[in-house]
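**Student:** What would the 3D arrangement of this be:
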Amino acid sequence: MSALPEAYGAALERALVHATDWLTSVPTRPVRPQYDADQVASSLLPRLPDEPSDAAEVVDELAALAEPGLMAIQSGRFYGWVMGGTLPAAMAADWLVSAWDQNTGLRFATPAAAAIEESAAAWLLDLLHLPATADVGFTTGATTANFVGLAAGRQHLMDQAGWDLESLGLSGAPRITVFAGRERHAAVDLALRYLGLGACIPVDADKEGRILPDALATAMDQQPGPSLVVVQAGNLHSGAFDPMAEAVNLAHDRGAWVHVDGAFGLWAAVSPVLRERLAGVELADSWATDAQKTLNVPYDCGLAIVSSPEALRRAFSIHTSYFIATDAGLGDPFEKVPELSRRARGIPVWAALRQLGRNGVIAMVERLAANARALADGLSALPGAEVLNDVVFTQVSVSFGSDERTRRVTQRLMAEGAVWMSGSSWQGRDIVRISVSNWATDPDDVATSVEAVRRAMELEPEA
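**Tutor:** Purely as a prediction, here's the structure:
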């Protein structure tokens, strides 16, 4: 009889104990890590031992070494870098994904993983009110989701120009000009660098970071030819949405492919209350967002959505004799992402959606926005605190007077650890940037967070 079950049993039991202990500690522990990376590193073995170790003992050792260096990202009082928590069904599904160990590239080889991801994709398109015929690729995150959407756009434009990108590459190819707002996320620039498209032409934006359609039209008219236009659903600092319908229509009138960077803000489309702020977003050609942010699934899960499956699959598909292709018309998973081998990261998405249901997804998204508004209201009531943005979704940008004082308040907040709010710079001012992304954040967390800011402000009187 195989010893395989016994080989895993003790280690998994210890992992469950440590995971449960961690989750139990999250609501009351300081949000900040107790050790920095160097302190954690000093506890690690400098040399790999020669002999094997017991698997369960390795799990115990790992948990003990990591615990003081863990950030409580799942806390309802963590507001840094637009990081969500993890829904229970999504976390448990992710454990199963590791246990099943399915290399999700071919429908033939891993039919359960492919079918479940296809189901999740159909649910997502319906929830987000995007074309039902679009392809969905499950990527590592929003950066690679942007890469995928822009790669499909590059393929489409090269095909239109009659250029064989696969055979000839970019050398000598028609120049593709990329237009994006001045307040785009740096991940867009990174994706363009990956694609060899060079720097974009920055287009002026308003005080909330929304691209100005007239400025976009002028810029495009000055640079005719094949073009990609990147619009934004959720500004990094204000949460604002570009004027979708106007921007998309004028870009399409000039023959452009329009890509939406919606890392966290695209999820507003699920809400009947919030959807009007993205009116026209469904008219674009590709969309990027994260499931690991607003949907609260474990990390390693972005969503690349492309209206033209042909352009997407031409960009990423390969053909080789050892692949066993299916003829279902849905395409193989590897044709929608820049990976041949990957974990079944769409399964936790399916589990999160199945746990919440349509109404639960809507309620969670609207609750995140309401918590951001409540935080903004509470902070605005503190003497010396100023909310700088129009809080339209889940981002709040706050100043505490001078840049120096704002930096000191930020440092006090992080040092105390009751909440985590990260610093940034927006429109020439130092700020505290608050990102409300965790399903677990509740009114008590909001009140506790406002009180933590009040304490930090009292310790840093105005200059």
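**Student:** CA only for contacts and neighbour counts going forward, please
**Tutor:** Noted.
**Student:** which element is the residue nearest to residue 375 when sequence neighbours are not counted on?
**Tutor:** Nearest residue to residue 375, sequence neighbours excluded (C-alpha to C-alpha, 6 or more residues apart in numbering): residue 446, at 6.0 Å. Assigned by DSSP states H and E, residue 446 belongs to helix 443-458.
**Student:** Which secondary structure elements does that helix sit against?
**Tutor:** With contacts taken as 3 or more C-alpha pairs under 8 Å, 6 or more residues apart in numbering; DSSP states H and E, helix 443-458 sits against helix 346-380, helix 403-416.
**Student:** Make a markdown table from the ones you listed and add distance to residue 56 to it.
**Tutor:** Below are the helices and strands packed on helix 443-458 laid out as a markdown table (distance: least, C-alpha to C-alpha, whole Å):
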| stretch | distance to residue 56 |
| --- | --- |
| helix 346-380 | 26 |
| helix 403-416 | 34 |
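**Student:** So which residues of the stretch 1-150 of the chain form helices?
**Tutor:** Secondary structure of the stretch 1-150 of the chain by DSSP state H, counting those that start in this stretch: the helices cover 4-25, 37-43, 55-66, 88-100, 111-128, 142-160.
**Student:** Burial-wise, tell me which of those helices comes out on top.
**Tutor:** Between these, helix 142-160 has the highest mean count of neighbours, a mean of 25, where neighbours are mean count of other C-alpha atoms under 10 Å.
**Student:** And the next helix or strand past that one?
**Tutor:** helix 165-168.
**Student:** list the buried ones in that next one?
**Tutor:** Neighbour-count burial for helix 165-168, counted by 16 or more other C-alpha atoms under 10 Å, picks out residue 165.
**Student:** what comes into contact with it?
**Tutor:** Contacts with helix 165-168, where a contact means C-alpha atoms under 8 Å, 6 or more residues apart in numbering, come from 155, 158-159, 173.
**Student:** Sequence B follows; please return its structure for comparison with A:
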Amino acid sequence: MTARSEAYDESLAKAHEHVRRWLSSLDDRPVGPRVTATELLDEVGGPLPEQGTAAAAVVDELAARADAGLMAIGSGRFFGWVMGGTLPAALGADWLVSGWDQNAGMRYSTPATAALEEVAGGWLLELLHLPRTADVGFVTGATMSNFTCLAAARHAVLAGAGWDVEDEGLSGAPKVHVLVGAERHDTIDLALRYLGLGRPTEVAADAEGRIRVEALAESLAAIPNGEPIVLCLQAGNVHSGAFDPFAAAVALAHERGAWVHVDGAFGLWAAASPGLSHLVEGMSGADSWTTDAHKTLNVPYDCGLAIVADSAAMRAAMGVHASYLVADTTGPGDPFEKVPELSRRARGIPVWAALRSLGRQGVVELVDGLAANAHAIAAGLSEVEGVEVLNEVLYTQVCVSFGSDERTREVTARLIADGTTWMSGSRWRDRDVLRISVSNWSTDERDVRLSVDAVRAAAGV
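**Tutor:** This is a model prediction of the structure:
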């Protein structure tokens, strides 16, 4: 009789074989997918089979049928969105997470995952120079991190106004004034919608997308004294990579008793680099912070980080209690009290592995390397005839135009069709742009050169 463990042998061997083949193809395969989702439906669909198929054969079939529809996000020439690749240690750890199949919600039942995540959270606070007493929750990504942090903010500012939102809900509650920069990321608005806080008040931004301090002062002055206020700032504009003036903005907001949240999905990591930390000066004085590990830190999807200085506010907003959930009384509380999910995979373990493999200096080199590659791409493109670099390249984002909107769209389409690199079209400052996000640990000088050459060819010069 076959042991249960042996039932996995063939399918895991096949998966290992296909993943190794996939990873080895990233240097040379076209970056973009070769078919559309609609075209793949016939290949992977049809009626549900009446009879089952052996596990190893299923893995073979899956790898073969999906291949043409895969985006090579792990390629060093993928710059389409702010998506990192996967560090070797993080990928290995992620495989262990799937194999162990632990529900990471409770300290008592899964102590290994809880301990690893607590250590990873502490290392992150140390690296990013955030308050060591802050709480760290591991969520799916920046959207859920913004939601989690702003839920804590909602709790705190309404409690300050004498209102218990968890007991009373929002009907009849004091109005929460939410101020945002004119160029904040759309996930801020989405999180506010989830939380029932409605449309925020926009504060004017400068040409790089940074919130204007004088405009913020005016917006704050227009709010009656004593009313709840939340200010959302940004570390890393999605087009320019710019950072809000944290020191001045945080001080102004705190004078009014506001909660300050920083959306730093990819930009928060600048705090880890001595050479880039000036971009986030004053940021640690905020009350909550969002970032992604599957962006700059290059761990597998999905892994967002919700960081809140006021642990009690975070747990009041997110926590739940039931008699069947056995509490661990030896530590700081359960992981599920800090995130929207009661059940989840152990997302923090690949973070622990990535940080353990890199060390402090490795993280610095990773972040500095991404910024250096962005500068190199911008410098290379600025030498291409007809190309205009539109932003001040301070971090990892580059936006370029090829003159008219029509020509920019045409060049972008040709570039994507070529497949050498993937850079996404977008719209910024009322212009169509080619947007380049440098996020992958494996991008090297060859990738930069090939990508710049591909843009030159697409532009016909």
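**Student:** before we move on, back to that, just the closest of the contacts of helix 165-168 of the first structure to residue 208 of the first structure, please.
**Tutor:** residue 155 (32.4 Å; C-alpha to C-alpha).
**Student:** Contact partners for that closest one?
**Tutor:** If you count contacts by C-alpha under 8 Å, 6+ apart, then residue 155 of the first structure has 165, 311-312, 314-315 around it.
**Student:** how about a cut-off of 7 Å?
**Tutor:** 311, 315 (C-alpha atoms under 7 Å, 6 or more residues apart in numbering).
**Student:** Ok, residue 355 of the first structure next?
**Tutor:** Residues near residue 355 of the first structure by C-alpha under 7 Å, 6+ apart: residue 89.
**Student:** Looking at the second structure, name the residue matched to it.
**Tutor:** Under the alignment (TM-score structural alignment), residue 355 of the first structure pairs with residue 357 of the second structure.
**Student:** Distance of the residue nearest to residue 375 of the first structure relative to residue 379 of the first structure?
**Tutor:** 10 Å (C-alpha to C-alpha, to the nearest Å).
**Student:** List the buried residues for the helix holding residue 446 of the first structure?
**Tutor:** 445-446, 449-454, 456-457.
**Student:** could the residues you listed go into JSON lines alongside distance to residue 236 of the first structure?
**Tutor:** Formatted as JSON lines, these follow (distance: C-alpha to C-alpha, whole Å):
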{"residue": "445", "distance to residue 236 of the first structure": "22"}
{"residue": "446", "distance to residue 236 of the first structure": "21"}
{"residue": "449", "distance to residue 236 of the first structure": "21"}
{"residue": "450", "distance to residue 236 of the first structure": "21"}
{"residue": "451", "distance to residue 236 of the first structure": "25"}
{"residue": "452", "distance to residue 236 of the first structure": "23"}
{"residue": "453", "distance to residue 236 of the first structure": "21"}
{"residue": "454", "distance to residue 236 of the first structure": "24"}
{"residue": "456", "distance to residue 236 of the first structure": "24"}
{"residue": "457", "distance to residue 236 of the first structure": "24"}
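**Student:** taking these as a set, which two sit the farthest apart in space?
**Tutor:** For the buried residues of helix 443-458 of the first structure, the maximum inter-member distance is 18.3 Å, found between 445 and 457 (C-alpha to C-alpha).
**Student:** close enough to count as contact, residue 187 of the second structure and residue 144?
**Tutor:** No: counting by C-alpha atoms under 7 Å, residue 187 of the second structure stays clear of residue 144, with 8.7 Å between them.
**Student:** any idea which residue sits dead centre in the first structure?
**Tutor:** residue 290 (3.2 Å; C-alpha atoms, centre = their mean).
**Student:** separation between the equivalent of that one over in the second structure and residue 347 of the second structure?
**Tutor:** Counting by TM-score structural alignment, residue 290 of the first structure corresponds to residue 292 in the second structure. As judged by C-alpha to C-alpha, residue 292 of the second structure and residue 347 of the second structure stand 11 Å apart.
**Student:** overlap in contacts of the two?
**Tutor:** Joint contacts of residue 292 of the second structure and residue 347 (C-alpha under 7 Å, 6+ apart) are residue 303.
**Student:** which part of the first structure lines up with stretch 389-403 of the second structure?
**Tutor:** Residues 387-401 of the first structure are matched to stretch 389-403 of the second structure when aligned by TM-score structural alignment.
**Student:** If anything else comes up later, I'll come back, but that's it for now.
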